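Chemist: One predicted model, sequence on top.
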Amino acid sequence: MGLIRLILNVIWLFVAGLWLALGYALAGLICCILIVTIPWGIASFRMANYALWPFGRKLVRRREAGAMSTIGNVVWIIFAGWWLVLGHIASAVGLAVTIVGIPMAWANLKLIPVAIAPLGNEIVDSDDPGEAWRP
């Protein structure tokens, strides 16, 4: 399954991953420059990393994440999360039009949970070999 993940990630990189990662990294840079929004900047860098190479990785909630991350996520949803989700859905629909694009559409849908609530989560390697195909 490692070869399939590698192939999917390389295709993803050229189809959408590089541009998504650059966009998230730019957002992270802007958030870090504004100082007050540094937590969202760090989360944006995490999202950029995930958007660059999503197959074989998954999002998990950190146990120590508390109320502050929930409040931060609510603020994020109001200002950025909802339009990021709409962009991922639109992109997934566009990618799903072709048979080759279906796994790429799943990867786009897989990014929605981190795009809507980036604080209090972390990206980990998936132990499940079939995880490359699931959102």
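Modeler: In hand now; what should we look at? Numbering: from 1, shown residues only.
Chemist: alpha carbons only for contacts and neighbour counts from here, please
Modeler: Noted.
Chemist: What is the burial count for Ser58?
Modeler: Just so we're on the same page, residue 58 is Lys rather than Ser. Around Lys58 there are 21 other residues, counting by other C-alpha atoms under 10 Å.
Chemist: ok, Ile7 - how many residues close by?
Modeler: 13.
Chemist: That one sits in which helix or strand?
Modeler: Assigned by DSSP states H and E, Ile7 belongs to helix 2-12.
Chemist: Any buried residues in that helix, and which?
Modeler: For helix 2-12, the neighbour count (16 or more other C-alpha atoms under 10 Å) marks Arg5, Leu8, Asn9, Ile11, Trp12 as buried.
Chemist: Comparison target, given below:
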Amino acid sequence: MNLIGNVLWFILGGFVSFFTWLALGILWSITIIGYPIGRQCFKFSVMAAAPFGRKVEFGQGGVSFVLNILWIILGGFAIAIEEVTMGIVFCLTIVGIPFGLQHFKHAKLALLPFGARIVRSGR
């Protein structure tokens, strides 16, 4: 079921999230200082391409907190707005609710990417 969900996800709009994270990763990686942020973006672009069967675990730490604040100001808020908007649009139909919930999961990830890990969901 995860494979079918991921294929439908990508076709029905997941590619937008994927390309947004990918583009931000490329832009952040242009500078040496921004490379660690770019690496996070590349990891999350994979999550945005195929979110079903994966979950996000959020950690905590002082460095993560500072980087998350910087991230929200410099790009995270825009991605979160995009994800929330897409989530609302998908949740307007009953069939789209699972896809909308994935977008809401990505919105939280867009606000707090540092200290977060992507893990496979248990069966």
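Modeler: Yep, it's here. Values in this document were obtained by computation on a predicted structure and should not be read as measured data.
Chemist: Quick one: name whatever helix or strand follows the helix holding Ile7 of the first structure.
Modeler: Next along the chain after helix 2-12 of the first structure, taking DSSP H and E as the criterion, comes helix 18-33.
Chemist: hmm, who's touching that following helix?
Modeler: Outside helix 18-33 of the first structure, the residues that touch it by C-alpha atoms under 8 Å, 6 or more residues apart in numbering are 37-45, 47-52.
Chemist: Now do the same for Gly13 of the second structure: its match in the first structure.
Modeler: Gly13 of the second structure maps onto Ala16 in the first structure, with residues paired by TM-score structural alignment.
Chemist: The counterpart of Met68 of the first structure in the second structure: neighbour count?
Modeler: In the second structure, the residue matched to Met68 of the first structure (TM-score structural alignment) is Val63. Residues within reach of Val63 of the second structure, counting by other C-alpha under 10 Å, total 10.
Chemist: Ala105 of the first structure too?
Modeler: Applying other C-alpha under 10 Å, we find 24 residues neighbouring Ala105 of the first structure.
Chemist: Switch the buried residues of helix 2-12 of the first structure over to JSON lines; also include distance to Leu20 of the first structure.
Modeler: Formatted as JSON lines, the buried residues of helix 2-12 of the first structure follow (distance: C-alpha to C-alpha, whole Å):
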{"residue": "Arg5", "distance to Leu20 of the first structure": "19"}
{"residue": "Leu8", "distance to Leu20 of the first structure": "16"}
{"residue": "Asn9", "distance to Leu20 of the first structure": "13"}
{"residue": "Ile11", "distance to Leu20 of the first structure": "14"}
{"residue": "Trp12", "distance to Leu20 of the first structure": "10"}
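Chemist: Thanks a lot, see you next time.
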